[in-house]
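Colleague: Fold the following, please.
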Amino acid sequence: MPTLIFQPEDYVFPASLDEVLGILDSEGAAAQIIAGGTTIHELAFRKGMGEVRTLVDVTRLPLGEIAVTGERLHVGATVSFTQLARHIRSTQPRRLALLTDAIAGIRPMQIRNVATVGGSISSSLPFFDLPAALVVLDAEVTTRGIDGPTRTTPIEQFFWDFFLPDLRFGEVLTEVAFTTPPADSGGAFMKFETNSVDWALVSVGVQARVQGRRFTDVRIALGGGIGRKVTRATTVEQALLGEPTTVDRIERAARAVSDDVRAFSDFRGSAEFRNHLLKVYITRCLVQAIARAR
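Modeller: Coordinates of the predicted model:
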C-alpha cells in the first residue's frame, strides 16, 4: 500500500473567523489554513508542509463575496479565480482586462474553479499570475489578527520573499481591494512558459493611461522566474511617461528593464534569456493595453 505524502491528523471547519484565529493561536505552526488547496497540494508533493497537523478550512466562512463601493472593488479571500473572472466580464470587461488575462492563463480549468484569490496572495510566490496583476492595480490587502483589529497593507509591500508574506503570527487574510482603472486606460497580462503545466519563466502585467496618444500613467509588474517577489519596472514606467505610444518608443523604454530586475538562471532558462523575454513581453503587453485604452 503506497504511503501518503502528507497525512494531517485533523481537518476542521470553523464556524467563525474568531474560531479560526483561536485555532491558529493555540496550535501555532501545527495549523494551516486551507481553501482551494492547490498550493497545499503543491507543497505536500514537494514535502514542504513541515510540522502541519491540522488543516483549517475557511470556505464556509463569509469571505467569498465580491462587493463594489463606488469605483472600489472588494474581493473576499475565498473568492475563486472563476468567480472573479465571471464578475469582471459582466461588469468591467475592458477596464479590468488585465485580471481576466491573468486568470485565463491559469490552467487547467479545475484549478481556476477551486483556487482562491486569498490563497494565491498569501502564498507570496512571484510565479503565480494573479499577484502580479494585483500589484499593477495597486491593490491593498486586509488582514485580521487574534486581538481583533484589521490591518491594511499595499500589496506591493505584502510580498517579502518566497512563501513569506506580511502575515503576522495568527493573522488571516480577509480581502483584497483595488480601484477600477479610469476609462481612458487599458491593461494586459502575458507570460512565457516552457509548457502548459510548469511555472512561467517570466510574466508581465501592465496598466497604461493614454491621452492625446501619449502615456500619462504606466504601471508594470514583473513576475515568474525573475526574482524572489513581484517587482515593479519603475525605470521603464518613468521612461514612458509623456512619451508617444509608438512601438518604437515602447521598445526603447523596455530595454531599461534590466535596471529594475536581476533575473536568475535555472534549468528552465538563463538570466539572459529571461531578460530578453521581459523586453519582448513588456512591449507586447503595452501594445495590447494601448489598443484597449482607445
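Colleague: all contacts plus neighbour counts: C-alpha atoms, from now on.
Modeller: Noted.
Colleague: Now do the strands in the stretch 151-294 of the chain.
Modeller: For the stretch 151-294 of the chain, the strands defined by DSSP state E, counting those that start in this stretch occupy 159-161, 164-165, 172-179, 185-192, 202-211, 214-224, 231-232.
Colleague: Go through those and name the closest to A239.
Modeller: When the strands of the stretch 151-294 of the chain are compared by Cα to Cα, strand 214-224 sits nearest A239, at 9.7 Å.
Colleague: For that closest one, enumerate the helices and strands it packs against.
Modeller: Judged by 3 or more Cα pairs under 8 Å, 6 or more residues apart in numbering; DSSP states H and E, strand 214-224 is in contact with helix 129-136, strand 202-211, strand 231-232, helix 234-240.
Colleague: for the closest residue to A133 other than its chain neighbours, what are its contacts?
Modeller: The spatial neighbour of A133 that comes closest, neighbours along the chain excluded (Cα to Cα, 6 or more residues apart in numbering), is G205 at 5.4 Å. By Cα atoms under 8 Å, 6 or more residues apart in numbering, the contact list for G205 reads 98, 132-133, 136, 187-190, 220-222, 282, 285.
Colleague: Here is the second sequence; please produce its structure so I can put it next to the first one:
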Amino acid sequence: MAASALLPWHVEHWQRIQAQVAANRLPHALLFAGPTGLGKRLFANRLMDLRLCADNDGSVDACGVCANCLLRKAETHPDRFELMPEDGSDQIKIDQVRTMVDWAYQTAQRGKGKYVLIAPAEVLNIQSANALLKCLEEPPSGTHFVLIADTPGQLIPTIRSRCSTMFFRPPPTDAAMSWLESQTEYQPEHEVLLKIAGGAPLAVEAMINAGYLETRACVLNLFSVLRDGGSPVSAASVVVKQMPETVIGIMVSLILDLVRLVRGDIEIRHVDVTSDLAPLSRGIPEAQWFLLLDYLIECRALLASGANPNAQLMMEGICTRTAEALA
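Modeller: Got it, this is the predicted structure:
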C-alpha cells in the first residue's frame, strides 16, 4: 500500500481520473493547474505509480511491492520520464525535450504504457514548448503526458488546448484546518499561516518547517529599522543569516499586502501584523512598492538560476532599495 492517504481535496479529482481509466478514456495529455501547496505533484505521482504498477487491483494505490513499483521507488523505471530544469537553469530547454521525444516514440519496456511528467511546465522556453507541442499534436501510442503548472497562463495557448486541464483549488478553511490538525498538534499559527498561504495546506507545512513566522518577524524589524534611517549594510548583516529565498518570498508577500493597504483593500493575507504594516503604507506611492517588487523578483530569479550570488551583497542591495522605497 502507498505510504500516504489520498489528500481530502484530491478525492473528487481522483474519482474523475478513475472514471476515465475505467472507460479507457484517460487523456493522452493532462494539465494539473493551480496554486502551489495543494499537492499537484503528489497527485501526478500517484496516478503514474498506479498506472505503471504491474499488480494493481483497481484500488487507489499502487501495490508498492511488484517489480514495476520497486523500479519506480529506485527512480529507475524505464517507462517513466521527468522533465524539469537542469544544471541550475530556470528553464526546460529544447535539448531536454528532444531527448524526451526520442524516448517517447520507443516501445514501452514494461508493458504498462509510458508516462512523462513535466514540472513546472511553465518554465518551458518558447523553443522547447514548440518542440513539445509537435509531440502533443501527434502523440506516440501508449504514452501519456502529465504537465504541472502553478501559473498555467504562462503556457502557450496551443499547449493548453492540447491538454485536458484539471484545476486544483484550495479546500474550504475548515477542511484545511481539519487536515492540518490530523497531521500535527494544533497550533494557533496554523490559521495565520493558512491565510498567508492562500489556503494551501501543504504550503503551511513547508512554512512551519522553514521557520516562516520567525523569519517574517526579522523582515518586519528590517522594515522598521530602515524606515527609521538605519544603515542598509548593517541591516543586511542581520537578515543575511536567514535563507535568502525565504526572506525574499516574505518581503514580496508583505509588500503585496502593503499595496493592498494603500488601495484600501481589506483582504490582506498577513492579518495578524496589520498594525505593523499600516504605518509603512502611509504616504508611500504605490509605484515605489512596485519598483521594489521588480527588484526582488529579479533577485529571486537570480537565486533560482543557480548563479550562486554573494548573499551579503544581494541583501545589501535589497536593503538599500527597501530604504529608498521607505524614504
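Colleague: Superposed, what's their TM-score?
Modeller: Overlay of the two chains. TM-score (TM-score structural alignment, normalised by the length of structure 1): 0.26; 136 aligned residues with a Cα RMSD of 6.6 Å.
Colleague: can you put the strands of the stretch 151-294 of structure 1 in JSON lines and add distance to E19 of structure 1?
Modeller: What follows is the strands of the stretch 151-294 of structure 1, written out as JSON lines (distance: least, Cα to Cα, whole Å):
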{"stretch": "strand 159-161", "distance to E19 of structure 1": "26"}
{"stretch": "strand 164-165", "distance to E19 of structure 1": "22"}
{"stretch": "strand 172-179", "distance to E19 of structure 1": "11"}
{"stretch": "strand 185-192", "distance to E19 of structure 1": "38"}
{"stretch": "strand 202-211", "distance to E19 of structure 1": "37"}
{"stretch": "strand 214-224", "distance to E19 of structure 1": "35"}
{"stretch": "strand 231-232", "distance to E19 of structure 1": "35"}
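Colleague: Any idea which of those gets closest to F273 of structure 1?
Modeller: F273 of structure 1 sits nearest to strand 202-211 of all these, at 9.9 Å, using Cα to Cα.
Colleague: relative to strand 185-192, how tilted is that closest one?
Modeller: Interaxial angle, strand 202-211 of structure 1 versus strand 185-192 (axes from the mean of the first three to the mean of the last three Cα atoms, to 10 degrees): 160 degrees.
Colleague: Buried residues, the lengthiest helix in structure 1. List them.
Modeller: Longest helix of structure 1, by residue count under DSSP state H: helix 271-293. Applying a neighbour-count criterion of 16 or more other Cα atoms under 10 Å, one finds 271, 274-279, 281-290, 292-293 buried in helix 271-293 of structure 1.
Colleague: Look at H144 of structure 2 and tell me its secondary structure.
Modeller: With DSSP: H, G, I helix; E, B strand; the rest coil as the basis, H144 of structure 2 sits in strand.
Colleague: helices or strands up against the longest helix of structure 1?
Modeller: strand 185-192, strand 202-211, helix 247-254.
Colleague: Show residues contacting the first one.
Modeller: In this structure, residues lying in contact with strand 185-192 of structure 1 by Cα under 8 Å, 6+ apart are 94-99, 101-102, 133, 200-210, 224, 277, 281, 285-286, 288-294.
Colleague: same check, this time on the last one
Modeller: Applying Cα under 8 Å, 6+ apart, the external contacts of helix 247-254 of structure 1 come out as V236, A239, L240, E243, L278, K279, V280, I282, T283, L286, V287.
Colleague: got those as a markdown table, with distance to S122 of structure 1 columns?
Modeller: Formatted as a markdown table, the contacts of helix 247-254 of structure 1 follow (distance: Cα to Cα, whole Å):
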| residue | distance to S122 of structure 1 |
| --- | --- |
| V236 | 28 |
| A239 | 32 |
| L240 | 32 |
| E243 | 36 |
| L278 | 25 |
| K279 | 28 |
| V280 | 29 |
| I282 | 26 |
| T283 | 29 |
| L286 | 28 |
| V287 | 31 |
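Colleague: so the residue lying closest to E286 of structure 2 once chain neighbours are set aside, which of the three states?
Modeller: Using Cα to Cα, 6+ apart and skipping residues adjacent in sequence, the residue nearest E286 of structure 2 is V259, 6.2 Å away. Look at V259 of structure 2: counting by three-state DSSP, its state is helix.
Colleague: so how far is T274 of structure 2 from V259 of structure 2?
Modeller: For V259 of structure 2, the distance to T274 of structure 2 equals 12 Å [Cα to Cα, to the nearest Å].
Colleague: what does H144 of structure 2 give?
Modeller: For H144 of structure 2, the distance to T274 of structure 2 equals 47 Å [Cα to Cα].
Colleague: ok, these two, which is more surrounded?
Modeller: H144 (21 against 14; other Cα atoms under 10 Å).
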